[in-house]
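Asks: Based on what follows, work out the 3D shape:
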Amino acid sequence: MLRREHSWNDHPILPYVRLCYRFVSQPFFQGERRLLDYLFLSMEKGRYILTVEGADYELNEGEFALIQPGVLFTTRGFGDCVVPNAHLDFFYNPARAQSFVTTPGQANIAPYAHLLQPRLNDFPEVDIPVLLRAKQPQLYRDTLLQMIEQFKRNDIPSTLKVQQLALELLQLLLGSGGGGAASYDFEGLQFVRKMNAFLSFNLSAPLSVEEMAKHAGYSESHFSTVFGHHFGTTPHQYLLRLRLQKAQELLGTTTLKLEQVAAYCGFASDSHLSKAFKRQTGLSPREFRAGDRRGALRENGEGVPGMD
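Replies: Okay, the predicted model is just below:
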């Protein structure tokens, strides 16, 4: 997407929170759309894959993301997802009451160009990534959760408080509030983001370190060093961790046969999966699946056959 330079003098800052709540859902996919405003996400539970302008970003528990106005994106949720979020304007627009949260499939927003917020990344010296790696994540989390609580009250004092919190969020994003995204190692963030997306979408493939390094554009030795620095483990160990996480997800949410789960998660056979799974969790896949179902039945208030 082309970058258009904006001036801070031309766009008065006056936040306006349009929608602010905890999104709760089971696995889902939302089609392409563009926003007129900003969407700030906090991953409280579950996992998201955000595809923004063709690039994939994995959002895990405890992480944050910012979707800026006008960019094309899709959202895919895995597992039971709990996602506190806020749709908001950062800049004043006299027609802001006419603006709205677009829906999946609404990719053409040309008729509403007069409602489109300026993107932060179109201002000088601002480059905020989609996936935020805040040095002080608790500040982001507390700010968003307070916004949600105040937004529910729908009175004048709470409205003013929500506006104040939205301004504090903007300060965090711009790096002036103590560890915002703008002050983070952007090159390192790009590497982490790129590798997470590549590995997540190639779990079933027999990936080698050579192939991973080639995708990253590094030699094998340099890739292993950089990977260890950012992920704290070896490429193979991290890939195994992702495969086992995916296996747990499939075992807990589907009725796929064990050999199918093994194939989808990149294991040579169901026995290969079983051995790795047992080492990691202390349970066999069948034991894990049985236990997961019993837990789900208890949460729903249903009896478990043979357990009365």
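Asks: from here on, contacts and neighbour counts on C-alpha atoms
Replies: Noted.
Asks: His236 versus the spatially closest residue to Lys214 that is not a sequence neighbour, what's the distance?
Replies: Using C-alpha to C-alpha, 6 or more residues apart in numbering and skipping the chain neighbours, the partner closest in space to Lys214 is Glu220 (7.9 Å). Using C-alpha to C-alpha, to the nearest Å, Glu220 is found at 13 Å from His236.
Asks: Another for comparison:
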Amino acid sequence: MGTSRFPLFQRNFVLQARSTTHHWEGTGPLSLKTFRNGRAYYKTKLGHYAVEREGYLLLNEGEQYAIAIESETEVDSFCVFFKNGFAEEIHRAVHLGIEKSLDDPFSETTHPLQFYTKSYRNSHLITPLIESFKHSLPVLGSENLWVDEQYQNLIQALLNVHQKMAQEINTVPGTRPATREELFRRLTVAYEYLHAYYSQNVSLEEVSKIACLSKNHLIRNFRHFFKRTPHQFILEKRILEAQRLLAQTESSVTEISLSVGFDNVSSFNKVFKQRTGLSPRMFRKK
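Replies: Take a look at the predicted model:
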């Protein structure tokens, strides 16, 4: 595994690759990570993250992280890196308004923005921009004006998502903003761990220790914020992945049941039918 540190980036850029194996560790600028046809695992001081087709990961400027890809098939990556100060520049322009921006359009902010480090579900705000950028880049990548507009649009959308997330955090129980922020951070650690290791036999004690929350607080607040218990979340993730494998692969029902975390195929069949209304074999045939 290589270890390095990014220099101070002076430009925005995209890294697009395809690989079955990749390991890297270091720090970087603000970046948005997306992957298709497989998973990439990230680890930061805040927690564990699995990034796949259904979402993206956002890492802050200067954040230390490690990435690992180990796959039998090639995993497609499309990662967008933003130069230092770029998000702050756009944030300042949006919040100062046109008059103050006209008075001093090129002033710099001294403190980098801190987005919420987490994996985000695909959304109408971000996903269409990423897909359009990725598919048009081979044709329009030499057009500097078009490329610059894509980075601007993405940061603006990320700022909108960040604002919506801040509003959601205000619904977390707690009397002080700092308390709500910290509780949300710990709940996110639990969520990301469950998302990354849903196919393993994770215990409540294990998750509560990782999130630094008591079992009672974890279950109660996880349900409040994510609208399901940790176990319900894992079951939902397992069934969704099983549906994908049934539709896109020729693996047997037994192989799929084991790969998504069920101890035996009979339990898998029962839970799958309860949640979808069909047996795995009938689901595959439809």
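Asks: where does the TM-score land?
Replies: The TM-score (TM-score structural alignment, normalised by the length of structure 2) is 0.60; 237 aligned residues with a C-alpha RMSD of 4.3 Å.
Asks: what is in contact with Glu220 and His236 of structure 1 at once?
Replies: Val209 (C-alpha atoms under 8 Å, 6 or more residues apart in numbering).
Asks: about what we covered before: hmm, the residue nearest to Lys214 of structure 1 is touching Glu210, no?
Replies: Yes. Judged on C-alpha atoms under 8 Å, Glu220 of structure 1 makes contact with Glu210 at a distance of 5.8 Å.
Asks: joint contacts of these two?
Replies: Common neighbours of Glu220 of structure 1 and Glu210, counting by C-alpha under 8 Å, 6+ apart, are absent.
Asks: sorry, back to before: which position in structure 2 aligns with the residue nearest to Lys214 of structure 1?
Replies: Superposed on structure 2 with TM-score structural alignment, Glu220 of structure 1 falls opposite Lys215.
Asks: can you count the residues close to that match?
Replies: By the criterion of other C-alpha atoms under 10 Å, Lys215 of structure 2 has 15 neighbours.
Asks: what's the answer for Thr233 of structure 1, then?
Replies: 14.
Asks: In which helix or strand does the closest residue to it other than its chain neighbours reside?
Replies: Using C-alpha to C-alpha, 6+ apart and skipping residues adjacent in sequence, the residue nearest Thr233 of structure 1 is Phe227, 7.5 Å away. Here Phe227 of structure 1 sits within helix 220-231, counting by DSSP states H and E.
Asks: again with Glu210 of structure 1
Replies: Glu210 of structure 1 is part of helix 209-216 when elements are defined by DSSP H and E.
Asks: which residues in structure 2 form strands?
Replies: Here structure 2 has its strands, by DSSP state E, at 2-5, 13-28, 31-36, 40-44, 47-51, 55-59, 63-81, 118-121.
Asks: tell me, what residue is most central in structure 1?
Replies: Nearest to the mean C-alpha position of structure 1, counting by C-alpha atoms, centre = their mean, stands Leu59 at 2.6 Å.
Asks: Map that one onto structure 2.
Replies: Aligned counterpart of Leu59 of structure 1 in structure 2: Val51 (TM-score structural alignment).
Asks: what's the spacing between its match and Leu58 of structure 2?
Replies: In terms of C-alpha to C-alpha, Val51 of structure 2 sits 10 Å off from Leu58 of structure 2.
Asks: Ser199 of structure 2 now?
Replies: Ser199 of structure 2 sits 23 Å away from Leu58 of structure 2, going by C-alpha to C-alpha.
Asks: just Ala93 of structure 2 next, same as before
Replies: Applying C-alpha to C-alpha to Ala93 of structure 2 and Leu58 of structure 2 gives a distance of 22 Å.
Asks: What lines up with Ile239 of structure 2 in structure 1?
Replies: Matched to structure 1 by TM-score structural alignment, Ile239 of structure 2 sits across from Leu244.
Asks: My read is that that match contacts Phe277, right?
Replies: Yes. Under the criterion of C-alpha under 8 Å, Leu244 of structure 1 makes contact with Phe277 at 6.6 Å.
Asks: was I right about Arg219 of structure 1 contacting Val209?
Replies: You called it Arg, but residue 219 of structure 1 is Ser. No. Ser219 of structure 1 lies out of contact with Val209 (C-alpha under 8 Å); the separation is 9.8 Å.
Asks: Name the residue in those two with the higher neighbour count.
Replies: Shown here are Ser219 of structure 1 and Val209; by other C-alpha under 10 Å, Val209 has more neighbours (16 against 13).
Asks: My guess is that one contacts Thr234. True?
Replies: No. Using C-alpha under 8 Å, Val209 of structure 1 makes no contact with Thr234, being 9.5 Å away.
Asks: Now the common contact residues for those two.
Replies: Ser224.
Asks: what does Leu131 of structure 1 align to in structure 2?
Replies: Checking TM-score structural alignment: Leu131 of structure 1 goes with Lys118.
Asks: quick one: contacts for that match?
Replies: With contact taken as C-alpha under 8 Å, 6+ apart, Lys118 of structure 2 is in contact with 49, 57-59, 188, 192.
Asks: again, only using 6 Å
Replies: Leu57 (C-alpha atoms under 6 Å, 6 or more residues apart in numbering).
Asks: cool, and Ala205 of structure 1?
Replies: With C-alpha under 6 Å, 6+ apart, Ala205 of structure 1 has these contacts: Gly266.
Asks: Quick check: it vs Val126 of structure 1, distance?
Replies: Counting by C-alpha to C-alpha, the gap from Ala205 of structure 1 to Val126 of structure 1 is 37 Å.
Asks: and what of Lys214 of structure 1?
Replies: 30 Å.
Asks: one step back: ranking the strands of structure 2 by burial, who's on top?
Replies: Neighbour counts (mean count of other C-alpha atoms under 10 Å) averaged over each of those peak at strand 47-51, with a mean of 23.
Asks: Report all helices and strands that it contacts.
Replies: If contacts are counted by 3 or more C-alpha pairs under 6 Å, 6 or more residues apart in numbering; DSSP states H and E, strand 47-51 of structure 2 sits against strand 40-44, helix 177-196.
Asks: Turn these into TSV, including distance to Glu72 of structure 2.
Replies: Formatted as TSV, those follow (distance: least, C-alpha to C-alpha, whole Å):
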stretch	distance to Glu72 of structure 2
strand 40-44	13
helix 177-196	18
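Asks: how near is Gly99 of structure 2 to Ala93 of structure 2?
Replies: I think there's a mix-up here, since residue 99 of structure 2 is Glu and not Gly. From Glu99 of structure 2 to Ala93 of structure 2 the distance is 10 Å (C-alpha to C-alpha).
Asks: So if I had to pick from the two, which one is more boxed in?
Replies: Each of Glu99 of structure 2 and Ala93 has its neighbours counted (other C-alpha under 10 Å); Ala93 has more, 19 against 10.
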